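Novice: only the shape, not the letters, is given here:
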């Protein structure tokens, strides 16, 4: 293809269109959307030659910052708090154990040195929340397990990134002091956590106080702050990714001006970055090269799914109250996604002797494990008995009133449950807090204008205008 400005713009639009269509059909096909994005990239590389690993890594890093930031914004601290211990254990001990277990297999299967083998293990050591939940379909996993998986997937990336970068340093400098590695870990994670909280608090203050002329600038400001935080913390040789995620959690759980605009914008931008990122990574892969490492990839993928991941889960949850069935499901739900493929470009960029081999094998392993586990995760939930009865409590509806962005009121969404005190009552019979107004009732696909005589039924979705201080109580 002739890379004129017009052709590049056309290619970018095609990437986005293919990405949106892929996302729409991914759930119906029982596959994570990332698989279809990557497949689209692999098809496009038959027409577009692209082998710039450095540029791919740069774009992927920016994309990952935005994806982690969006994930943190959506993380509700009250949901994560009860399960932070098992999630943190999975995100640290689990990643380390999985890394070492896969590393042993990779050393012999790929005929690598010990450091190179463990490097492969570190690259595939983390899981991906988007991949897990994009294939659950209509299956309702127990809330506790879903939260554990989500928190683990969002928080284990910094550990995998730290291990990957550290092992590359060990390979490049065999005299690298192990004590330096340990001190580096505490430095990176400690400063990442500290500055994440600091930047989060500062960002909330800035967003609420800056008083911009246009509401559309607030989401842009939030993205700018996240990228700035990542850059500053990374320059200090600390974990910028951890800082961004922690910062986003602080922002997402704070009383925020134009919250709906910021959340909606970041969700859409994160989707766009996932599409572009995975397709560009797909452009780096040539099917013929994947076939060359097919048998090694199959062995490592199977080993990762049925040995390494379960070992990591059971060791890290040794003192957890979870039963065997729940641990087995968590093991099977450890789908791979963005980070392993991005980390697979690191050996390429650093010019390691077996960098191309590592990238191809990692790509093959991630793709294979995601396809197999992604297509069977709903069945696994039923097999291990970890589904919950009833319908999902999450609502696909959203309502945004820009005009109340700076006021002391907020529009909140409430779903009426079977056990709710308001279920099967008329609105005038419901004891509402002072100055609280039900503005809309959504029942199925119908929008009902609420009146005092309107009866509320289970599964109704209400939009309620409340004072912010009442919402926080």
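Specialist: Yep, it's here. Since we're looking at a predicted model, the values are computed, not measured. Residues are numbered from 1 along each chain as shown.
Novice: make it CA atoms for all contacts and neighbour counts henceforth
Specialist: Will do.
Novice: what residues of the longest helix anywhere in the chain count as buried?
Specialist: In the chain, with assignment by DSSP state H, the single longest helix is helix 178-209. Neighbour counts over helix 178-209 (16 or more other Cα atoms under 10 Å) mark 181, 184-185, 187-193, 195-201, 203-205, 207-208 as buried.
Novice: what's the answer for stretch 58-72, then?
Specialist: 59-61, 63-72.
Novice: from residue 72, how far off is the most centrally placed residue in the chain?
Specialist: In the chain, the centroid-proximal residue (Cα atoms, centre = their mean) is residue 129; its distance is 4.4 Å. With the distance defined as Cα to Cα, to the nearest Å, residue 129 ends up 12 Å from residue 72.
Novice: any shared contact partners between the two?
Specialist: With contacts taken as Cα atoms under 8 Å, 6 or more residues apart in numbering, residue 129 and residue 72 have residue 154 as neighbours in common.
Novice: ok, the residue lying closest to residue 389 once chain neighbours are set aside - how many residues close by?
Specialist: Sequence neighbours aside, residue 140 is the residue nearest to residue 389 in space, at 7.3 Å (criterion: Cα to Cα, 6 or more residues apart in numbering). Neighbours of residue 140 under the rule other Cα atoms under 10 Å: 19.
Novice: over to residue 463?
Specialist: Count around residue 463 with other Cα under 10 Å applied: 19.
Novice: that one against residue 416, yeah?
Specialist: No - using Cα atoms under 8 Å, residue 463 is not in contact with residue 416, being 11.1 Å away.
Novice: could you pull out the helices for the stretch 251-400 of the chain?
Specialist: Secondary structure of the stretch 251-400 of the chain by DSSP state H, counting those that start in this stretch: the helices cover 259-283, 287-292, 294-303, 309-316, 324-332, 338-349, 355-383.
Novice: what of the stretch 1-150 of the chain?
Specialist: Taking DSSP H, counting those that start in this stretch as the criterion, the stretch 1-150 of the chain contains helices spanning 5-29, 33-44, 53-73, 77-80, 84-89, 95-109, 114-123, 129-133, 143-155.
Novice: please list all residues in contact with the nearest residue to residue 455 once chain neighbours are set aside.
Specialist: Nearest non-adjacent residue to residue 455, counting by Cα to Cα, 6+ apart: residue 426, 4.0 Å away. With contact set as Cα under 8 Å, 6+ apart, residue 426 has these partners: 452-456.
Novice: please name the residues that touch the closest residue to residue 417 other than its chain neighbours.
Specialist: Leaving aside its chain neighbours, residue 417 sits nearest to residue 458 (5.0 Å; criterion: Cα to Cα, 6+ apart). When contacts are counted by Cα under 8 Å, 6+ apart, residue 458 touches 415-418, 420, 423-424.
Novice: against that first model, consider the following:
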């Protein structure tokens, strides 16, 4: 009881730590597991581990827990694979998913066979496992480094799409190993078992997706039960496939997620939301639990040859895959090198490797030699994961600066809300050449904004998925203009770490608007006490947005002193399309800068250049 509670507490701490240091959560999770597991044996009086996964879940219970957890994780990964997106992403991304995956798979297998003397079957399993990167490890690095738009897009989409693809390849290789374990490899019987396993996995997984699609699409399940019903169906599909054919459950769960992701389901995003709760808890428990099971003897088995294999993976296979995949693209060699450097392995690789290692070691049909290699598989994959996350994650910003691929300060604006205020301001900025994106949950607002040819995201701006679903590489500022002051404030705090506090702005609240004794925070839009209703009314009455250009530095102060009470300053646009949003932060106005403003009813046009 104490050990299980400790893992939960440490897992929450690891997730928080990852958020603070802007690194993938898998790194602190595994490191904490190693510290309380094998490393702790050096400090305890009797040489035992502080926490050992085997003492929490004994016998088949551990295998069942890990197996079901991996099934849920693979289902969640499958949910991210939209086949339409694969067709529309850049050629380089598609090539990375084909050429890059092939080179990693085959090259990793050959290297493992030659360097570590692994059998071909286990070597190919290792090659399949190290394919998987995943958004949970790539996106935190990208948010911290902020590379230019091209490299950011390629790495983001590769990380999202390669997750289920890599898992599927690893599962298929594993199924073939299990099918062949009863006798000589490549026998007719082995191929028959393999075909049956694949068929059952595809059929049961597809049927599970159809059941979810029908019941939720026809409103047969109440909204508050949909997440838990989906989770229950995943477990049912996994178990059914496994009963029909041993080891078919993992494939069924993955296929169910992929099929469901490509069906037209109105409430699909609500199904996706369950991964924030269940998958996060499972991942947190799983990696501390599994890394605590590793023994010092297994780590010692790795040796220098394992480090050589690791070097081949990151210094040879990854660059080779990237450069071959980007032939004919418009990527500069510096961008290709940077993409080559960012290839961290992720959660799916660790989870699937743990499950395969456990199953192969406990299976009675596994030969002694294969069992010994299976015991080495887990620490070997963990070495690749920790090594890539630590080395690439910590050095990515330095490498980006060295190669000059970090993006210049983006000038795009994300509007929280797609209401009249947001549409009016966004249309003006778009006409000026700035990238604008509106986000709203109200379907009517979204449809009206799209009719105006504005980029709109329909969804909750405060959800965890926002950083996965939106390409924020062009966004440098956030403007919260909803009628709900609470949502506006939350949006600012949600994006403070992403954009910086000085680049997030909001309307005043009703209390701030009505009480002039309350000092205005610096991030209040337009240095104004105009709340949502007042500003909306002013925009309706004054449809024209005006501007004035300054020929000398002092003209701005003179203009504000003369006209300040009859205008609402909105933006300052500098030469080179640099945008400054008027707020409590100081303005530095120079020659050729333009002030964009709204005129109040009593505005005097005399002596004003616009």
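Specialist: Arrived safely. From a predicted model like this one, the values you see are computed outputs, not experimental measurements.
Novice: out of the buried residues of stretch 58-72 of the first structure, who's nearest residue 471 of the first structure?
Specialist: Nearest to residue 471 of the first structure among the buried residues of stretch 58-72 of the first structure, counting by Cα to Cα, is residue 72 at 20.6 Å.
Novice: surely that closest one and residue 243 touch.
Specialist: No - in this structure, residue 72 of the first structure is not within contact of residue 243 by Cα under 8 Å, at 10.4 Å.
Novice: how far does stretch 71-78 of the second structure sit from the chain's center?
Specialist: Put simply, stretch 71-78 of the second structure sits 14 Å off its chain's centre (Cα atoms, centre = their mean, to the nearest Å).
Novice: any chance you could list what contacts it?
Specialist: Applying Cα under 8 Å, 6+ apart, the contact partners of stretch 71-78 of the second structure are 163-164, 167, 231, 234-235, 238, 249-250, 253-259, 261, 272, 275, 279, 283, 348.
Novice: try stretch 364-379 of the first structure
Specialist: Stretch 364-379 of the first structure has contacts (Cα under 8 Å, 6+ apart) with 29-32, 35, 124, 131-132, 135-137, 139, 290, 293-294, 297-298, 300-302, 305, 332-333, 335-337, 340-341.
Novice: quick one on the thing from earlier: adding distance to residue 436 of the first structure as columns, could you present the helices of the stretch 1-150 of the first structure in CSV?
Specialist: Shown next, in CSV, are the helices of the stretch 1-150 of the first structure (distance: least, Cα to Cα, whole Å):
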stretch, distance to residue 436 of the first structure
helix 5-29, 37
helix 33-44, 40
helix 53-73, 26
helix 77-80, 23
helix 84-89, 34
helix 95-109, 47
helix 114-123, 51
helix 129-133, 34
helix 143-155, 29
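Novice: before we move on, the earlier item: between the helices of the stretch 251-400 of the first structure, which gets nearest to residue 396 of the first structure?
Specialist: The nearest among the helices of the stretch 251-400 of the first structure, by Cα to Cα, is helix 259-283 at 12.7 Å.
Novice: for that closest one, buried residues please.
Specialist: 259-263, 265-267, 269-283.
Novice: so which elements touch that helix?
Specialist: The helices and strands touching helix 259-283 of the first structure, judged by 3 or more Cα pairs under 8 Å, 6 or more residues apart in numbering; DSSP states H and E, are helix 5-29, helix 33-44, helix 53-73, helix 217-235, helix 338-349.
Novice: the inter-axis angle of the longest one versus helix 259-283?
Specialist: To tie it back to what came earlier, the one meant is helix 5-29 of the first structure. 100 degrees (axes from the mean of the first three to the mean of the last three Cα atoms, to 10 degrees).
Novice: residue 320 of the first structure: neighbour count?
Specialist: For residue 320 of the first structure, the neighbour count with other Cα under 10 Å is 13.
Novice: list the contacts for the closest residue to it other than its chain neighbours?
Specialist: Leaving aside its chain neighbours, residue 320 of the first structure sits nearest to residue 86 (6.8 Å; criterion: Cα to Cα, 6+ apart). Contacts for residue 86 of the first structure were tallied using Cα under 8 Å, 6+ apart; they are 148, 316-317, 320.
Novice: can you flag the buried ones in those?
Specialist: Buried residues within those, counting neighbours by 16+ other Cα under 10 Å: 148, 316-317.
Novice: reformat the residues you listed as TSV; add distance to residue 469 of the first structure.
Specialist: Formatted as TSV, those follow (distance: Cα to Cα, whole Å):
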residue	distance to residue 469 of the first structure
148	29
316	40
317	38
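Novice: mind checking how far residue 215 of the first structure is from residue 222 of the first structure?
Specialist: 12 Å.
Novice: what about the two, which has more around it?
Specialist: Neighbours were counted for residue 215 of the first structure and for residue 222 using other Cα under 10 Å; residue 222 has more, 22 against 17.
Novice: that one -> the second structure?
Specialist: Using TM-score structural alignment, the partner of residue 222 of the first structure in the second structure is residue 230.
Novice: what sits against that match?
Specialist: Residues near residue 230 of the second structure by Cα under 8 Å, 6+ apart: 212, 271.
Novice: give me that answer again for 6 Å
Specialist: Residues counted as contacts of residue 230 of the second structure (Cα atoms under 6 Å, 6 or more residues apart in numbering): none.
Novice: likewise residue 193 of the second structure?
Specialist: residue 179.
Novice: tell me how far it lies from residue 121 of the second structure.
Specialist: Going from residue 193 of the second structure to residue 121 of the second structure by Cα to Cα gives 16 Å.
Novice: and for residue 398 of the second structure?
Specialist: Applying Cα to Cα, the value for residue 398 of the second structure to residue 121 of the second structure is 39 Å.
Novice: and these two? Which one has more around it.
Specialist: residue 121 (18 against 13).
Novice: kindly list the longest strand within the second structure.
Specialist: strand 567-574 (DSSP state E).
Novice: any idea what residue 318 of the second structure aligns with in the first structure?
Specialist: By TM-score structural alignment, residue 318 of the second structure lines up with residue 309 in the first structure.
Novice: also residue 348 of the second structure?
Specialist: For residue 348 of the second structure, the aligned residue in the first structure is residue 339 (criterion: TM-score structural alignment).
Novice: returning to what we had before: put together TSV for the contacts of residue 426 of the first structure, with secondary structure, neighbour count and distance to residue 164 of the first structure on each row.
Specialist: As requested, those are exported to TSV (DSSP: H, G, I helix; E, B strand; the rest coil; neighbours: other Cα atoms under 10 Å; distance: Cα to Cα, whole Å):
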residue	secondary structure	neighbour count	distance to residue 164 of the first structure
452	coil	11	61
453	coil	11	62
454	coil	16	59
455	strand	17	57
456	strand	20	54
